[in-house]
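3D model of this:
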Amino acid sequence: MRNIRGFERCAAIRRSAGLIAALLLAGCAAQPSHEQRGSLRIEGAGQPNAQRQAALKAYQDVRGARFRGWLNESALVATRFGELTQLHRVARPLGMREQLTFGAQPASLAWPPPVADAQGFVFASDVGGSENYQLFWFDLASGAATLLTNGRSRYTGVRWSRSGALYAYSTTERNGRSWDIHVRAPGGAPRVALETDDVGWYVQDIAPGDERLLLSRYVSIGETYLYELSLTGGGLRALLDTHSKIGIGDARYARDGAAVYFSSDLGGEFRRVQRLDLATGRIEALTDAIPWDVEAFAVAPDGGTLALVVNERGLSRLALLTLPERRLLALPELPVGVISGLAFSSAGDRLGFTLSGPQTPSDAFSVDLSTRKLRRWTRSEMGGIEADSLVVPEPFEFDTFDLGRDGSVRRVPAFAYRAAGPGPHPVVINIHGGPESQHRPRFRHFTQYLVAELGITVIAPNVRGSFGYGKHYLGLDDGFAREDSVRDIGALLDWIAGQEDLDVQRVAVLGGSYGGYMSLASMVHYPDRLRAGVDLFGISNFVTFLEGTKAYRRDLRRREYGDERDPEMRSFQERIAPLNQVDRIAGPLLIYQGLNDPRVPAGESEQMVAALRARGIPVWYIVAADEGHGMRRRSTRDYVYSATAEFLARYLLDEPE
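Have a look, this model is predicted:
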């Protein structure tokens, strides 16, 4: 088979100019062997080992389910029984999953109306991972799904009114960049509620009476603005001081519409739930006693209960707070893990959510508010693996290179998934993306496989810039401090060298998206300390990334990474780019990329692969023609992680080809 894509890539490079183009052309001189496997193009990868693949398959067979809301008396969940995730209805706890959607593309986002007699629900789906989500109406009576949107633009963030008579959402329909707000009644035509010149506008809530929208404008994780829009007069007013930069998470109207609850780091390091009186402007903190981020909350339909999810060192804690008394209610013990997707039932008698833990795949749960009993709606299949055999990560901290605000050595939080036995064990450093994300102890099938089957200890650091440790820590990697987070990896390598059960001579690094950049940058800065690297759809040059990412998200990323149009910042970004420092990389890399990625464009991986090959560095390159930012098809995910297992076996474990 001819290397068509390689020829196209080289032709594009020949039309460019400069040093990087010269390096890339050198990489075109000798195209590696390749294989076409369905939509996957595989270049330079080794052949799978049957025994390893059989062991990995059990972990790949583990299934999960995510709670998407209450559909009358049933739970609406997203789960996968074949190649793609689809939406299912579960009529009772641990009942049968009834598949509702059967599209040729994944359907995992859904918004059922918060009423007791819903006739259907809105869901979203895109094509090939493009993230140009289209909205559909699913009719419960007929089982038919009807396209509601234009088939081209991006529509997301649906929010229903309490009456179920109206829903609102964000869209780029007008010009492909600006985030406008549309409102719509079920069965009716859309109406433009707000046109903007900005990005990052979201609908947070619809006021009782359906005449006002609560909106937020996200600039960065530490800068969000809250507004109220009149649907009758069209007036838009800021609800908080627009001169103060604060991070805001959820925001909801009180039951009477006279106040707004919002989670924010206003006045502190961590996000607290606060109450804003819309008439007086008075702000009152409701969760002062909680010294961690309230990462999500939901208000009961009667307004008398606030459900909170607290992020405590990466673990979720569920709490119920009575209003206005602010009394904490006792709750049943939950499995250790991460909670998301809070939603009260229309009657307010049940609180549903998703829970995922190291020994528990994502599943749908609820708490009965009258009995305070925990009910499990789905029990996902474990692929023959015993849950008790799965490793629970140990939280720890390590010293890094600089001092904290109190003058003591700064410490970086991390999780260690330790292999059994005395060791010394090889290590994979798994770096999260975001960058304002956080490694948390969810179920991770590949991590569990590496630990149990290959004897690898996996360490997941939450380097500076990670969410969950206060807004000061969150901002430590901004702008010209970008490479300080890479220096945290150097400090982690120092810590590994001091552990008797870890083999400092056998360490690899792995990450996706921004974590992919961190993997590449770590390979640049620590070539004599890292055996190999895995870069999943990562950034190789912030300049080309910002110029190539989709227009509707470009300004959001400039706030985090710096504006490449500023000469000083551009020079800095070019200087730190792994693409421009390929000559410092010594170890082999596995790189995966979805061709339809709207976030990190495919060119980021393409140019890195060519530059590495020009230097003679071994590269295993996997390209998916029908994926975007990630791996949503099971066949893609299974192959990429199978190849990664082979890559690590060869280059980290020193197993023969």
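
Every contact and neighbour count from this point should use C-alpha atoms.
Noted.

Residue 84 reaches residue 101, doesn't it?
No: contact between residue 84 and residue 101 fails when scored by Cα atoms under 8 Å: they sit 10.6 Å apart.

Could you pull out the residues contacting both of these two?
Shared contacts of residue 84 and residue 101, defined by Cα atoms under 8 Å, 6 or more residues apart in numbering, are found at residue 107.

Name the residues of the longest helix belonging to the chain that are buried.
In the chain, assigned by DSSP state H, the helix with the most residues is helix 634-651. Of the residues in helix 634-651, those buried by neighbour count under the rule 16 or more other Cα atoms under 10 Å are 634-636, 638-649, 651.

so who does residue 485 touch?
Taking Cα under 8 Å, 6+ apart, we find residue 485 in contact with 463-465, 477.

now do 10 Å
400, 435, 462-466, 476-478, 491, 518, 521-522 (Cα atoms under 10 Å, 6 or more residues apart in numbering).

now the other sequence, so there's something to compare against:
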Amino acid sequence: MTEFTKYLSLKLDSSKENLYVISDETGKRELHSYNLKDDRYVKVSNEKENVKNYWFEDGGLLIATDFNGNEREQLTYFKDEETVQLTSDDDYYHHYGIHMNGKFIFLRHHKDGKTFELVEISNGSRKVLNSFDTPVSITGKFDDYHILMTQAVNNIDKTVCLYNVDENVLKETGLPAGRFGSYRSLNEAEALFTSDYLEGHLNLYKLNKNTFEFKKLTYFKWDIEKVIVLEDKNTVIFEVNKQGFSKLFKYNVQDDLLESLDFYSRGVIHSLVNSNDKLYVLYSGMVTPHAVYEFDLTKNSTVKLFGNEDIDIEIQTMHATYPSFDGLDVPYYLYEQKGSQRGTAIHVHGGPESQARPEFNELYYKLYKEGYQIAVPNIRGSTGYSKFYIGLDNQEKRMDAAKDVVALRQHLIDHHQSDKDNIFIMGRSYGGFMTLLLITQFPKLWKGAVDIVGISHFTTLLSNTPAWRREQRSHEYGFIGEHDEFMQCIAPLNNTQRIRTPLRIFHSHHDVRVPFSESVQMYEKMTEENKDVELTAYENEGHQYLYTENQDDMNTKLINFFNELTE
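Below is the predicted model of the structure:
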């Protein structure tokens, strides 16, 4: 059974009296509120499906839900006693943007199409303002007449544009293409944003809103991720992702003064909001379950408001790097067991443009209690370590990333007492692909393998992926018609005859990122060859498993699988 609650998306309402957070304590994701005056914690949503996101708009509450994890995100608006269903079309994905001039403005695109439509809803009527053939996103309100938007260049970079809501015209700002985020307006003339302009790390920049000239304000060799501007419109609080660990800083824009804040720095800040001199932080660490804390900027003190209790066992953790086959230093986290000849699980994260971070993971906790070490690498291609590092696994460099995992396996044997005959490999999404790649390309190294919503063949994935996603993923995985030979060569589906490792596959019927067919074809091929393989499929999930019942089922089966092979 699930022992810990997962909290997500902490926000403060317009009254500044209530914190809101998405929680799965009821068995699925629901919206809850916490009153800062009387500590009252209550469930405020009553949706049939999981709550995916929410916003406070025009004195009301806007909630996004989807059907069985299909990511369509239908929008419902609640104000006083009135409920308005803004969207209910399950053929479209909806990406909420802003409330502006009395209108809800958002993006949508058809599940099978490529065109993105900019839509406004006002007084019950819906109007398509414009359409775009390239994936676009709404960043925020620029002024009363313009929306700041970004347009995808590839799977990483974006161009920044202004959309004129009166003329219905999108124009480029002239800002360079790159990663762009955390746009925060300071006043009519200036704003802040984060980007990797000029070098490969996300730093803070000041923007002249009239000329679009920009100035770099910080020079971290790590990424700035979460940014909030305090009420004085001069003091900025931001999180630096240093080797995965969150570190809070305070920055005075006018005086160009930077100071670190004495908040917890051995874990991850998942959400950050403020009210005057109080910061409210959703935080977890490798041995610290999710909870919400209040940090007083004047007193430099931290108080826990609500969340999980501490874990009931002692877990040894560490963070380090190891040399890969070509000398590249690859970072990893380790949940380390004492003693020699330890069974070890290596878990590869998804993305691959993502990052494993030192946050609380209940599966790792349960595996550790069973006696396993867990190693979690950020192999080449991961974010958080410079733009150069992100690009090291693209397309025909894929096998280099796999060799990173092989090098980690040997490092664990040599330096952390891992039993060479009892090492498991597992991963989710792209990590599932990497799992399948490793058991087909390096079949003698693994005791067992677990593939969760993984890819079995890049060509079939791209062929069955909606057009709007195909080009972006091709920049990472390879283009059909250009990289066919390589994709066919490394495809796990084409190399099942080499597998010697028992494999357990988990997938779901409503996955829109990695189609269910990716797991079915792998399972059927291995079954025909009399390989040791099992497939578990969940009827009410998508790419992420949101129901705790399904999480419990998968975790139990995974641990039993490891234990049976270890005995």
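
hmm, back to that, which strands and helices sit next to the longest helix of the first structure?
strand 34-37, strand 40-43, helix 50-60, helix 445-454, strand 502-512, strand 532-536, strand 589-594, strand 619-624 (3 or more Cα pairs under 10 Å, 6 or more residues apart in numbering; DSSP states H and E).

State the separation between it and the centre of the chain it belongs to.
With Cα atoms, centre = their mean, to the nearest Å as the basis, helix 634-651 of the first structure stands 21 Å off its chain's centre.

Same check on stretch 233-243 of the second structure?
Using Cα atoms, centre = their mean, the offset of stretch 233-243 of the second structure from its chain centre is 19 Å.

OK, contacts around residue 366 of the first structure?
Residue 366 of the first structure neighbours (Cα under 10 Å, 6+ apart): 67, 75, 93, 342-345, 350-355, 372-377.

counterpart of residue 617 of the first structure in the second structure?
Under the alignment (TM-score structural alignment), residue 617 of the first structure pairs with residue 531 in the second structure.

now its match, what's its secondary structure?
When classified by DSSP: H, G, I helix; E, B strand; the rest coil, residue 531 of the second structure comes out as coil.

any idea how far residue 281 of the second structure is from it?
48 Å (Cα to Cα, to the nearest Å).

More neighbours: which of these two?
Neighbour totals were compared for residue 531 of the second structure and residue 281, and residue 281 leads with 24 against 18 (other Cα atoms under 10 Å).

so what's the more buried one up against?
10-11, 263, 268-274, 291-295, 302, 304-305.

now these: which count as buried?
Neighbour-count burial (16+ other Cα under 10 Å) applied to the contacts of residue 281 of the second structure gives 10-11, 263, 268-274, 291-295, 302.

So which other helices or strands are in contact with the helix or strand where residue 129 of the second structure lies?
Assigned by DSSP states H and E, residue 129 of the second structure falls within strand 125-132. Counting contacts by 3+ Cα pairs under 10 Å, 6+ apart, strand 125-132 of the second structure is packed against strand 103-110, strand 116-122, strand 169-172.

Find me the equivalent region of the shortest one in the first structure.
Same thing as strand 169-172 of the second structure. The aligned range for strand 169-172 of the second structure is 235-238, by TM-score structural alignment.

Residue 638 of the first structure maps to what in the second structure?
By TM-score structural alignment, residue 638 of the first structure lines up with residue 552.

Thank you, goodbye.
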